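>>> this one's sequence-less:
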């Protein structure tokens, strides 16, 4: 039960085995509340093994061995009324759908210079890229581009318009890049960047780009910037191209 005087409480015992919350006043020592049992270290280790065996991410996409709803095995089947194989639970019938991932970024400029980041994480650690990353739930694509630019390059930007969309079907991704402008010439490397630069077009490190979609987008941008006329580009990036 709770202390009748609503005293501050604290936890006792090993948090991985069992928890007891008790009142900090000595004269209220009887005011204890037993909490639900927690995972023991052995149970937690077993849970990690099941999780590791049930979900892993190869090049082709997510492979699911066990149902996320009931924990039973799943099979690759074509559900009734569907046209694609899905991971279907043999016990509860739950269908595990898998969809492409959307990566969003921005070509951001200031005084005819372009904002670039050098990656501090894999894949392609140490190579250059535009600020970009996975879109989060609850945000628009433009909001994702603004957020990623702030997180990776410490720069505040204003979005102009969508510029380039590249489908990369063999890795189940779509890369969407906006055109944008820095609101000030201030920037700094975020957790996922080794360094950030504002570079003139002639100083762009073309041979050290992390991803082909970034190079394609930048070359299109510079070609149209010279003409001062921009359009939206959609393309497909095939394997080994």
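Yep, that arrived. What you see is a predicted model, and the numbers here were worked out from it, not measured in a lab.

>>> For the rest of this, base every contact and every neighbour count on C-alpha atoms.
Noted.

>>> So what's the gap between the longest helix anywhere in the chain and the chain middle?
Taking DSSP state H as the criterion, the chain has its longest helix at helix 212-227. Relative to its parent chain, helix 212-227 has a centroid offset of 25 Å by C-alpha atoms, centre = their mean, to the nearest Å.

>>> list the buried ones in that helix?
For helix 212-227, burial by neighbour count (16 or more other C-alpha atoms under 10 Å) applies to 213-215, 217-218, 221.

>>> can the residues you listed go into JSON lines with extra columns for distance to residue 85?
Listed next are the buried residues of helix 212-227 as JSON lines, based on distance: C-alpha to C-alpha, whole Å:
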{"residue": "213", "distance to residue 85": "29"}
{"residue": "214", "distance to residue 85": "32"}
{"residue": "215", "distance to residue 85": "34"}
{"residue": "217", "distance to residue 85": "33"}
{"residue": "218", "distance to residue 85": "37"}
{"residue": "221", "distance to residue 85": "39"}
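
>>> For stretch 161-176, measure first residue to last.
In stretch 161-176, first residue to last residue: 11 Å (C-alpha to C-alpha, to the nearest Å).

>>> by contact count, what packs against the strand or helix carrying residue 177?
Per DSSP states H and E: residue 177 is located in strand 173-182. Judged by 3 or more C-alpha pairs under 8 Å, 6 or more residues apart in numbering; DSSP states H and E, strand 173-182 is in contact with strand 101-110, helix 141-153, strand 157-168.

>>> Surely residue 200 touches residue 111?
No. Contact criterion C-alpha atoms under 8 Å: residue 200 and residue 111 do not qualify, at 9.1 Å.

>>> And these two? Which one has more around it.
residue 200 (14 against 11; other C-alpha atoms under 10 Å).

>>> what about the closest residue in space to that one that isn't next to it in sequence, how many neighbours?
Among residues not flanking residue 200 along the chain, residue 113 sits closest, at 4.7 Å (C-alpha to C-alpha, 6 or more residues apart in numbering). Using other C-alpha under 10 Å, residue 113 has 16 other residues around it.

>>> mind listing what residue 113 touches?
For residue 113, the contacting residues are 198-201, by C-alpha atoms under 8 Å, 6 or more residues apart in numbering.

>>> Next up, a structure to set beside the first:
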């Protein structure tokens, strides 16, 4: 019997790995235990002994730049629905970050882009379960389109960016780095 497709609850996804309660191997309950020789506490399965070593989820995105302006989208989904950010999302298992950045840009704003250099690899102290790889990119086709994930799309010059309406600390960090790099080249 097949079940209906679902939309992932991205707010809930951010609870991983902090709220893991059951072993992914045997389903047994997990409890914090001291792990030697590192002397760190990790969740350990009471039944099979599996140790959960959490690592960050990788996210990849593009700052699409055209004539000195950056493409931002207004988020249509949680978290941060209604706030501005750049195209990006989770890297799938077996996918590299560059391919994920291209895929997410196409899915969210309907644009094919050409990747340039890596702008940076960013962490978010408010959400340490994510690490973000941000690429600079240039558009190969127009126009950017809206989608379920992007209710509005717009190019912004640095002095037009809606700073008080940005979605995440990493959005601020990436845009700040882009502006600083652009000023160095001028």
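Arrived safely. From a predicted model like this one, the values you see are computed outputs, not experimental measurements.

>>> that older thread, could you export the helices and strands packed on strand 173-182 of the first structure as a markdown table, including distance to residue 185 of the first structure and mean neighbour count?
Formatted as a markdown table, these follow (distance: least, C-alpha to C-alpha, whole Å; neighbours: other C-alpha atoms under 10 Å):
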| stretch | distance to residue 185 of the first structure | mean neighbour count |
| --- | --- | --- |
| strand 101-110 | 7 | 23 |
| helix 141-153 | 11 | 23 |
| strand 157-168 | 10 | 19 |
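
>>> Identify the residue of the second structure aligned to residue 155 of the first structure.
Residue pairing (TM-score structural alignment): residue 155 of the first structure is matched to residue 111 of the second structure.

>>> gap between its match and residue 52 of the second structure?
According to C-alpha to C-alpha, residue 111 of the second structure stands 38 Å off from residue 52 of the second structure.

>>> quick one, which of the two is more surrounded?
Taking neighbours as other C-alpha under 10 Å, residue 111 of the second structure and residue 52 compare with residue 111 leading, 22 against 18.

>>> mind listing what the nearest residue to residue 162 of the second structure once chain neighbours are set aside touches?
Leaving out its chain neighbours, the residue that sits closest to residue 162 of the second structure by C-alpha to C-alpha, 6+ apart is residue 84, at 7.7 Å. Counting by C-alpha under 8 Å, 6+ apart, residue 84 of the second structure makes contact with 72-75, 162, 165-167.

>>> To which residue of the first structure is residue 84 of the second structure aligned?
Under the alignment (TM-score structural alignment), residue 84 of the second structure maps onto residue 128 of the first structure.

>>> got the contact list for stretch 85-97 of the first structure?
By C-alpha under 8 Å, 6+ apart, stretch 85-97 of the first structure touches 64, 66-67, 69-70, 72-79, 98.

>>> tell me which residues in stretch 198-213 of the first structure are buried?
Using 16+ other C-alpha under 10 Å as the test for burial, stretch 198-213 of the first structure gives 198-199, 204, 209-210, 213.

>>> my guess is residue 10 of the first structure meets residue 23, correct?
Yes. Here residue 10 of the first structure reaches residue 23: they are 7.0 Å apart, a contact under C-alpha under 8 Å.

>>> and the gap between the counterpart of the residue nearest to residue 200 of the first structure in the second structure and residue 167 of the second structure?
Using TM-score structural alignment, the partner of residue 113 of the first structure in the second structure is residue 69. Residue 69 of the second structure sits at a distance of 18 Å from residue 167 of the second structure (criterion: C-alpha to C-alpha).

>>> before we move on, back to that, could I get the helices and strands packed on strand 173-182 of the first structure as JSON lines with distance to residue 86 of the first structure?
Shown next, in JSON lines, are those (distance: least, C-alpha to C-alpha, whole Å):
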{"stretch": "strand 101-110", "distance to residue 86 of the first structure": "17"}
{"stretch": "helix 141-153", "distance to residue 86 of the first structure": "27"}
{"stretch": "strand 157-168", "distance to residue 86 of the first structure": "21"}
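
>>> For residue 189 of the first structure, which of the ones you listed is the nearest?
Distance to residue 189 of the first structure, taken as C-alpha to C-alpha, is lowest for helix 141-153 among those, at 5.1 Å.

>>> any idea which residue sits dead centre in the second structure?
Geometric centre of the second structure, nearest residue: residue 59, 3.6 Å, by C-alpha atoms, centre = their mean.

>>> And that one, what's its match in the first structure?
Checking TM-score structural alignment: residue 59 of the second structure goes with residue 103.

>>> Next, the contact list for that match, please.
Neighbours of residue 103 of the first structure in contact, by C-alpha under 8 Å, 6+ apart: 132-135, 173-176.

>>> Contact partners for the match of residue 155 of the first structure?
Taking C-alpha under 8 Å, 6+ apart, we find residue 111 of the second structure in contact with 105, 139-145.

>>> And the alignment partner in the first structure of residue 95 of the second structure, how far from residue 183 of the first structure?
Aligned counterpart of residue 95 of the second structure in the first structure: residue 139 (TM-score structural alignment). Going from residue 139 of the first structure to residue 183 of the first structure by C-alpha to C-alpha gives 21 Å.

>>> repeat for residue 95 of the first structure
46 Å.

>>> cool, residue 47 of the first structure as well?
Taking C-alpha to C-alpha, one finds residue 47 of the first structure at 48 Å from residue 183 of the first structure.

>>> Where strands are concerned, which of the buried residues of stretch 198-213 of the first structure count?
Under the assignment DSSP state E, those contribute 198-199 to strands.

>>> Sounds good, over and out.
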